[in-house]
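K.L.:
give me a 3D structure for the following:
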Amino acid sequence: MDVKAIDPGLVIFDCDGVLVDSEPLAIRVLMETLADAGLTMDAEEAYERFLGRSLASITAILSEEFQVDLTHAALEKGRARLYEVFQAELKPIPGIIDALDRLSVPFCVASSSQPERIRLSLSVTGLLDRFEPDIFSATMVRKGKPAPDLFLHAAERMKVPPAECLVIEDSPAGVQAAKAAGMHVFAFTGGGHAGGQSHRETLRLLAPDHMFDEMARLPDMLSSSSTA
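P.N.:
Predicted structure coming up:
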């Protein structure tokens, strides 16, 4: 497909599934947490309903649609388990270090995750120093993705107009949020969770500016128009 020539003033990266290959790990732990609460859900449905959403959004969906109210203790147990798994298994997205080294424009991270989870993910994978202090969480705004609040907050803090921002996202909710914010958006499909045709088709129907699955190609995609 033809790639539009985009010369952004700021690149806003999602974290999970874009900088770090965390989504398969997170969904695995979420399914275990739900099973402990009496709700059985397969991975495909969990990805479809929860990918890219904040913890507040996930708990609201569980309460409203499944009548499952996770207790504080259950959430804390799930968080502790997730952090253990991240420490042992989390890896950076292949090619992300090369991409960051070659980007010639400012960049930041804006994620649905809580600040401590974002920093843990970036620390474990050796990326924290590249982003600190430009790390923005859905906990900083009123509404998480697919609302545009988080990306607009990041653009404001980075002092770049929304129309000059490019968001790198892996989730439908994230693509919707970027478009609602009036930003360019590239859908990344190179994470461990993004290989399924259904996921890619869902992203394609949201009409991002481009879809790509090799993160190391990102700087070249910004410098000139090309064919993928």
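K.L.:
hey, let's count contacts and neighbours off CA atoms from now on
P.N.:
Fine.
K.L.:
surely Gly52 and Lys145 touch.
P.N.:
Yes: with contact defined as C-alpha atoms under 8 Å, Gly52 reaches Lys145; the gap is 7.2 Å.
K.L.:
higher neighbour count, those two?
P.N.:
Gly52 (28 against 24; other C-alpha atoms under 10 Å).
K.L.:
so where do the strands sit in the chain?
P.N.:
10-13, 107-111, 135-137, 165-169, 184-188, 210-212 (DSSP state E).
K.L.:
against Leu152, how distant is the residue of the chain positioned farthest from its centre?
P.N.:
Distance from the centre of the chain peaks at Gly38, with 27.6 Å (C-alpha atoms, centre = their mean). Computed with C-alpha to C-alpha, to the nearest Å, the distance linking Gly38 and Leu152 is 37 Å.
K.L.:
and if you look at Met41?
P.N.:
33 Å.
K.L.:
of those two, which one has the most company?
P.N.:
A count of neighbours by other C-alpha under 10 Å puts Leu152 above the other of Met41 and Leu152, at 23 against 13.
K.L.:
another sequence for comparison is provided below:
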Amino acid sequence: MIPDLVIFDCDGVIVDSEGPTCDAIAKNLTGFGFPLDRSGVHELFVGQTLHDIHRAGRERGLALPDNWVSDLYAEMFEVLGQGVPLSDGVIDLFDALEAQGTRIAIASNGAIDKMRVTLTPYGLFDRLKDRMYSGHVQEPKPNAGMLIAAMKQANASPKRTFMIDDSTAGAGAAVAAGTHFIGYSEHGGEEKLKPLGVDIAYSMADLRARLVI
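P.N.:
All right, here's what the predicted structure looks like:
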């Protein structure tokens, strides 16, 4: 089956930005009295928006200010602006999918401005900005809204749509939207995906073998 549409998460799938992002969050929360390292942030918060983390921090009794999200994004952008690696083979996969008539889109719980920082150096922000969905604009995953909007724009059937994500939130969104799901674990996250019993890919070449006919 040639898919109508393949929807990609951004962080940890298209770009390997999870590490620097988690480091920035860990450093910030540690400064507010909640000591964390990269692995701790990934364990507690992977797939969540910064607004979710803000709420969770306050529920833990941290004195996070109202402007915490915007302040942390400023810190994060400074780190990400130094450059993050693109997942090997992702542009070739995009090209191959579009060559067979499959549409591509992005559905990320991160902000559009964050994707602008990480994707612009590779030409992918301009390429995909008209089919890019953010959990800061619509309901974040595991809600289905971003996936439904992407399918509507692409005139795609849920039965012929795939969601590629490294988080359980992405898996939940795929179930809610009635689409296929492939977990992505090139940069980590397998330990959270395996208990779901989902199909897991470990590279863009692995995805290509499943999605390009």
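K.L.:
tell me which of the strands of structure 1 sits most buried.
P.N.:
Neighbour counts (mean count of other C-alpha atoms under 10 Å) averaged over each of the strands of structure 1 peak at strand 165-169, with a mean of 28.
K.L.:
show where that one falls in structure 2, residue numbers please.
P.N.:
Using TM-score structural alignment, the residues of structure 2 aligned to strand 165-169 of structure 1 are 161-165.
K.L.:
and for that stretch, what are the contacting residues?
P.N.:
For stretch 161-165 of structure 2, contacts defined as C-alpha atoms under 8 Å, 6 or more residues apart in numbering pick out 3-9, 12-13, 151, 170-171, 174, 179-184.
K.L.:
residue in structure 1 paired with Pro195 of structure 2?
P.N.:
So Pro195 of structure 2 corresponds to Leu205, using TM-score structural alignment.
K.L.:
and for that match, the neighbour number?
P.N.:
Leu205 of structure 1: 9 surrounding residues under other C-alpha under 10 Å.
K.L.:
now swap in the one 3 residues further on and tell me
P.N.:
Counted by other C-alpha under 10 Å, the residues lying close to Pro208 of structure 1 total 21.
K.L.:
so it touches Phe188, yeah?
P.N.:
No: when contacts are counted by C-alpha under 8 Å, Pro208 of structure 1 is not listed as touching Phe188 (9.9 Å).
K.L.:
just give me how far stretch 179-187 of structure 2 sits from the chain centre.
P.N.:
With C-alpha atoms, centre = their mean, to the nearest Å as the basis, stretch 179-187 of structure 2 stands 11 Å off its chain's centre.
K.L.:
so who does the equivalent of Ala150 of structure 2 over in structure 1 touch?
P.N.:
Using TM-score structural alignment, the equivalent of Ala150 of structure 2 in structure 1 is Ala154. Ala154 of structure 1 is in contact with 12, 108, 110, 136, counting by C-alpha under 8 Å, 6+ apart.
K.L.:
and the helices in structure 2?
P.N.:
In order along the chain, structure 2 carries the following helices (DSSP state H): 18-31, 38-45, 50-59, 68-80, 90-99, 112-119, 124-128, 145-154, 168-177, 190-193, 204-211.
K.L.:
export those helices to JSON lines and tack on distance to Thr161 of structure 2?
P.N.:
Supplementary listing: the helices of structure 2 in JSON lines, determined by distance: least, C-alpha to C-alpha, whole Å:
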{"stretch": "helix 18-31", "distance to Thr161 of structure 2": "25"}
{"stretch": "helix 38-45", "distance to Thr161 of structure 2": "27"}
{"stretch": "helix 50-59", "distance to Thr161 of structure 2": "27"}
{"stretch": "helix 68-80", "distance to Thr161 of structure 2": "30"}
{"stretch": "helix 90-99", "distance to Thr161 of structure 2": "12"}
{"stretch": "helix 112-119", "distance to Thr161 of structure 2": "22"}
{"stretch": "helix 124-128", "distance to Thr161 of structure 2": "17"}
{"stretch": "helix 145-154", "distance to Thr161 of structure 2": "8"}
{"stretch": "helix 168-177", "distance to Thr161 of structure 2": "9"}
{"stretch": "helix 190-193", "distance to Thr161 of structure 2": "19"}
{"stretch": "helix 204-211", "distance to Thr161 of structure 2": "10"}
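K.L.:
perfect, that will be all.
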